[in-house]
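**Q** sequence first, then the predicted structure, then my questions.
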Amino acid sequence: MRPVSVRYDNSSVRVCMKKKAMCKIGLAVMLLLTPMMGWSAKRLNIVIIVGDDWGGPYASAYTGIYGRNLPSNVVKTPNVDRIAQNGVLFKNAYVNAPSCTPSRSSIFTGRYFFNTGGGAVLGGTWDFTIPSFPLLLLDAGYHIGLTSKGWSPGTPRNAPFGGTAHYYQYFGTSVSSFSKSVTKWTAKGMPFEKAKQTMLDQVRGNFEAFLADRKPDQPFFYWFGPTNTHRTWVKGSGKALWGIEPDSLKDQLPVYLPNNPEVREDMADYLGEIQALDAYIGVLLKKLEEIGELDNTIIVATGDNGPGGFPRGKWNLYDFGVATPLVVWYPHSTGGRVVTDFTTLMDLAPTFLEVAGVAIPPKTDGRSLLNILTSPLSGQVDPQRTFAITGEERHNAKARDDSLPYPARALRTARYLYIRNFAPDRWPMGCPYVAAHVPYVFHDIGEPSPTYDWIITNRSIPSAADYFTWAFAKRPAEELYDAHKDPGQINNVADDPMYADIKKSLAEKLLAELKKAGDPRVIGDGGTFDRPPYTDLKTVACQDTIPLNWAPGSHH
């Protein structure tokens, strides 16, 4: 057996021995725990599936959960549903930040995104003084592996996973672009079912390669992060490949999305990619059954932020941007439960460490979910889990004047969403910027889409004006939404006297929690993220308005 050491600074406890006498005490404790952590204890394996931009939360397991029509009523995800039926579905699960890098930084460290150093912004630099749970599992004797997207974009790539040393993609990467690859193959005459099976064989092959490197009876941790749910995907592929009729979404779209053929088709295509992701999950479940490890593995399926290319999705603190599917299959627990406890994905790191019998590092902000996973109860299990905090700083680097971020924090409770926008003079989705070879107008969109194209093209039509405002307009310093009356979160009641006491209470609660957590945005001068290395302060050619003659394709 390899010696067990716990990385608190991404170096081992053996380094700690050379420092202070106090470290010897910690080492002695770890040596006492070592027998408990051996492979012979049959520790649980851990498999997590993180769909890139998989939000909503959209999966058929969520049908009816929120008491209103949503695209979850249309999408079919039997494998996600199977996990929920044998485990726990979280109704109130949130990412900590609605952008790839900071969201994943929070997951890997168990910290609020704003406490992850350079990982707090898209494309940031990893802080190696912060421990990451995969490397802690590695030191505890786990075999670890990664396929597709882990921590990215950022430098160095997949740093919290040890870089490329634990990468498994020998059998191909086409799974990260399902509709593109399958459409190309079928256009050349390959039958759809064969093309689909080719994709599933890649998933299986990569997982089997990972398992082949495992020592006998060694517990394992596997991260599978396909990016097919991240734009772009093939227009019309939802219907062409999966039989999802766009018109089946006529009464299922949220209020902030235009209910027209273009947007319904766009959503159907997104749901098609979710169904592909679900098929991938089925491959992993089947393989775990074949090797007899299904009953010894905790399985988690979730996403890293809301859907890209839709208003109020990715890079927004509304539910559509930060609410995430989260289903967890914990072996030999009571299945089919729906819990209403609030959680953010930073709670996964301490959960996995507790499952593995590994000490949780200091400065971890998340709290283990193990008490919920092992409980037989539905509804509210932990009375302390009544809110979630989310936030954002910088998505794309050059979205505003001086490349500044859009700082905001939010507090979500069972009934209310309170948002504090710290720089309401800045454009939330980036300033208007039209240039050759740039396929979007607002740079924090991140990627173009038929939905955004329709909204921008029709912005001057009275019936479409609200969609443009909800998507792109500047926002006030405070936003407050009564989600019971306004589940779409489009009617800001922050200035309504009837909600004055509620707003005051939520604002004070949010500020207190942020200060307790040491958020740089509310500590000191609050300008940490407005300065290098988080911004390079370069000038961006912002425009006050979009040219009247702008149209999809005119920007290419």
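**A** Sure thing, it's come through. Source: prediction; values computed, not measured.

**Q** C-alpha from now on. contacts and neighbour counts both.
**A** Will do.

**Q** contacts only, for residue 107.
**A** Counting by C-alpha atoms under 8 Å, 6 or more residues apart in numbering, residue 107 makes contact with 345, 346, 347, 348, 349.

**Q** go through those and name the one nearest residue 138.
**A** residue 349 (13.5 Å; C-alpha to C-alpha).

**Q** check contacts around that closest one.
**A** 107, 108, 109, 110, 133, 366, 368.

**Q** three-state assignment of it?
**A** helix (DSSP: H, G, I helix; E, B strand; the rest coil).

**Q** got it, and residue 222?
**A** Classification of residue 222 using three-state DSSP returns strand.

**Q** and for the one 10 residues further on?
**A** Taken by three-state DSSP, the conformation at residue 232 corresponds to coil.

**Q** what of residue 339?
**A** Of the three states, residue 339 takes strand under three-state DSSP.

**Q** quick one, helices of the stretch 301-450 of the chain?
**A** 319-322, 348-356, 370-373, 450-457 (DSSP state H, counting those that start in this stretch).

**Q** try the stretch 1-150 of the chain
**A** Counting by DSSP H, counting those that start in this stretch, the segments of the stretch 1-150 of the chain that form helices are 13-16, 21-33, 78-85, 100-109, 133-139.

**Q** buried deepest among those, which one?
**A** Of all these, helix 100-109 has the most neighbours on average by mean count of other C-alpha atoms under 10 Å, namely a mean of 30.

**Q** that one vs helix 348-356, what angle?
**A** 30 degrees (axes from the mean of the first three to the mean of the last three C-alpha atoms, to 10 degrees).

**Q** where does helix 100-109 sit relative to the chain's centre, distance-wise?
**A** Helix 100-109 has its C-alpha centroid displaced from the chain centroid by 8 Å (C-alpha atoms, centre = their mean, to the nearest Å).

**Q** okay, one more to line up with it:
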Amino acid sequence: MMRKFVRNILLVVILTKGFVLFGQGERLGSPNIIIIISDDHTRQAISAYGSTIALTPNIDRIAENGFVFNNAYINNSICGPSRAGLLTGKYSHKNGYKDNENSSYDSNQDQFVNHLQKAGYQTAWIGKYHLGHNPKGFDFWEILPGQGHYYNPDFIQMDGKTIRKEGYVSDLIEDTAEKWISERDKDQPFCLIVGHKATHRTWMPDIQDLRKYDDVVFPIPETFYDSYQGRKAAQVQDMTIRNTMQMSYDLKMYSEDTKDGNITRMNDNQRKDFLGYYNGLKDSLELHKFEGDQLTEWKFQRYMRDYLATATSLDRNIGRLLDYIESEGLKDNTIVIYLSDQGFYLGEHGWFDKRFMYEESFSTPMLMYYPGNQKKGTTQLNQMVMNIDIGPTLLEAAGLKVPSSMQGSSFLPIVEKPNVKGRAALYYHYYENGEHSVSPHFGIKTARFKLIRFYKRVESWELFDLENDPNELNNLYENREYKGTIKLMKRKLKKLLQTYEDEQALEILNRKL
């Protein structure tokens, strides 16, 4: 029988990072862990980050007497590689999962959950996994096949069978999460990862949330009509609201006899309510006969309403989980962390989707609550941290050794002493060369500057002064005044490539354009 712990602690990770303290800096031993991961939920849509376009009261609760990480970033801005980075604490070239098109994830490799298991933790992953169909390192799992569906989704069981559950996906994932917590061995610590599908394309709100933002007119982002001057990769992308976003697939302006699989799997009542709403919008659109910029801006408004309404159910179910933890008497020994796979574009640069190393995509929301925090209210942390730091952080919080093979670094010291410095520079590498025509690229970000090297689809360099150009519109790479900065940034980039052993990027770095 497992030894009785001095204190039984629960750590909740909601796509963010966390750890536990007690009293005057004394750490709690063997904390329970819950990781909640959303998909494509950007910090521009979270009120704890100052968003004025949406309210997320339950996500905000995580930061109450806790932390908001204002500079949290992703190793590779796409869902599968980001989750692989979270689990392994490694960059894509080390964990083997570089993109969603050609890579396959080896779930037998070393992951932070394996170390928790060995230390006596019960581990589980529930919801969207997107790293194959056979998770390892978990005592229990129930996952969506691939991206899954919003309505009446299928779930793969541990015996390999697939079952269909009737209802809305965010509700069903939360139901299973609460069931697993209630049935766990209460004498052992646990680590639960809750993977939400929301807010992934095609943004299908729950029936009860369809009209939530109908009366809201969203401001057009100042970069909405970006011309992409001086940025070759941005000029060839295919992720604009104007040209890429589809009227039927994305905005639900369906034909009368639609065979869309998202609709055909609905029951009669779901279909009646859902199509009744969107068919009414389609009738109104046909009366207006919008064209050009008017049509593009109509598409933007519809996108925003669907996206944020979809996030409403995500936030509500996070609230359910927080309420459940409190009702079970777990709040006082539970760490809660929330984050997303990556950021997302809400019309900035005229885009939706992610992938680029630009701020809206490269960044991720990350909030953390932990018990024993002596400070009241929310603490804003501006140190730079990454998703690959989460595994090392949780292992340190559990009193376990962090494997030397992990490339992430624990940010536990930052939480214990918010004046501690974070990373001086961040490294990023995106590999996929198909979807949305985004060119593969890698780069470095410091507090002020960002240097990016695009390759394959586009061969080019970009340099941005984030202090004077936060929207990243002015590529300074050809500006002679920044020759010294470019030389310094390249030297720092090369050092990171050597540290992380990214041989492919090193070879490209040494090429002459």
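**A** Noted; the coordinates are in hand. Since we're looking at a predicted model, the values are computed, not measured.

**Q** and residue 381 of structure 1, which of the helices of the stretch 301-450 of structure 1 is closest to it?
**A** helix 370-373 (6.3 Å).

**Q** quick check: which element contains residue 277 of structure 1?
**A** Assessed by DSSP states H and E, residue 277 of structure 1 sits inside helix 261-290.

**Q** out of the contacts of residue 349 of structure 1, who's nearest residue 256 of structure 1?
**A** Using C-alpha to C-alpha, the contacts of residue 349 of structure 1 come closest to residue 256 of structure 1 at residue 107, 28.7 Å.

**Q** mind listing the strands for the stretch 151-300 of structure 1?
**A** 220-225, 297-303 (DSSP state E, counting those that start in this stretch).

**Q** matching residues in structure 2 for the first one?
**A** For strand 220-225 of structure 1, the aligned range in structure 2 is residues 190-195, judged by TM-score structural alignment.

**Q** again, but for the longest one
**A** Residues 334-340 of structure 2 are the counterpart of strand 297-303 of structure 1, counting by TM-score structural alignment.

**Q** have a look at how far, on average, the matching stretch is from structure 1.
**A** Stretch 334-340 of structure 2, aligned to structure 1 and superposed, deviates on average by 0.9 Å (mean C-alpha distance after the TM-score superposition for structure 1).

**Q** related to what we said a few turns ago, dump the contacts of residue 107 of structure 1 into CSV; add distance to residue 405 of structure 1 as well.
**A** Below are the contacts of residue 107 of structure 1 laid out as CSV (distance: C-alpha to C-alpha, whole Å):
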residue, distance to residue 405 of structure 1
345, 23
346, 22
347, 26
348, 27
349, 27
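
**Q** of the residues you listed, closest to residue 21 of structure 1?
**A** Taking C-alpha to C-alpha as the measure, residue 21 of structure 1 lies nearest residue 349 of the contacts of residue 107 of structure 1, at 28.4 Å.

**Q** which position in structure 2 pairs with that closest one?
**A** In structure 2, residue 349 of structure 1 lands on residue 391 (TM-score structural alignment).

**Q** how much space separates its match from residue 279 of structure 2?
**A** 46 Å (C-alpha to C-alpha, to the nearest Å).

**Q** burial count for the aligned partner of residue 262 of structure 1 in structure 2?
**A** Aligned counterpart of residue 262 of structure 1 in structure 2: residue 299 (TM-score structural alignment). Neighbours of residue 299 of structure 2 under the rule other C-alpha atoms under 10 Å: 19.

**Q** list the contacts of the closest residue to residue 299 of structure 2 other than its chain neighbours.
**A** In this structure, residue 299 of structure 2 finds its nearest non-sequential neighbour in residue 241, 6.9 Å apart by C-alpha to C-alpha, 6 or more residues apart in numbering. Residue 241 of structure 2 makes contact with 296, 299, 300, 347, 350, 351, 352, according to C-alpha under 8 Å, 6+ apart.

**Q** and the second one, how far from residue 484 of structure 2?
**A** Translated: residue 299 of structure 2. 43 Å.

**Q** what does residue 275 of structure 2 correspond to in structure 1?
**A** In structure 1, residue 275 of structure 2 lands on no residue (TM-score structural alignment).

**Q** what's the local residue count around residue 275 of structure 2?
**A** There are 16 residues near residue 275 of structure 2, going by other C-alpha under 10 Å.

**Q** got it, and the one 3 residues further on?
**A** Residue 278 of structure 2 is surrounded by 16 other residues when neighbours are defined as other C-alpha under 10 Å.

**Q** same check on residue 420 of structure 1?
**A** Neighbours of residue 420 of structure 1 (other C-alpha under 10 Å): 22.

**Q** apart from its neighbours in sequence, what residue is nearest it?
**A** Residue 420 of structure 1 sits nearest to residue 478 (C-alpha to C-alpha, 6+ apart), 4.9 Å away.

**Q** aligned to the one you found, what sits in structure 2?
**A** When structure 2 is aligned by TM-score structural alignment, residue 478 of structure 1 is paired with residue 461.

**Q** separation between that match and residue 358 of structure 2?
**A** Taken as C-alpha to C-alpha, the span from residue 461 of structure 2 to residue 358 of structure 2 is 13 Å.

**Q** hang on, isn't residue 521 of structure 1 packed against residue 511?
**A** No - Residue 521 of structure 1 is beyond contact range of residue 511, at 10.2 Å (criterion: C-alpha atoms under 8 Å).

**Q** neighbour-wise, which of the two wins?
**A** Using other C-alpha under 10 Å as the criterion, residue 521 of structure 1 and residue 511 rank with residue 521 on top: 20 against 17.

**Q** circling back: contacting residues for the match of residue 478 of structure 1?
**A** Counting by C-alpha under 8 Å, 6+ apart, the residues that residue 461 of structure 2 touches are 451, 452, 453, 454, 477.

**Q** which of those still touch in structure 1?
**A** Cross-checking the contacts of residue 461 of structure 2 against structure 1 gives 451, 452, 453, 454, 477 as conserved contacts, using both residues aligned by TM-score structural alignment, their matches' C-alpha atoms under 8 Å.

**Q** now these in a markdown table, with distance to residue 43 of structure 2?
**A** Formatted as a markdown table, those follow (distance: C-alpha to C-alpha, whole Å):
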| residue | distance to residue 43 of structure 2 |
| --- | --- |
| 451 | 23 |
| 452 | 22 |
| 453 | 25 |
| 454 | 26 |
| 477 | 28 |
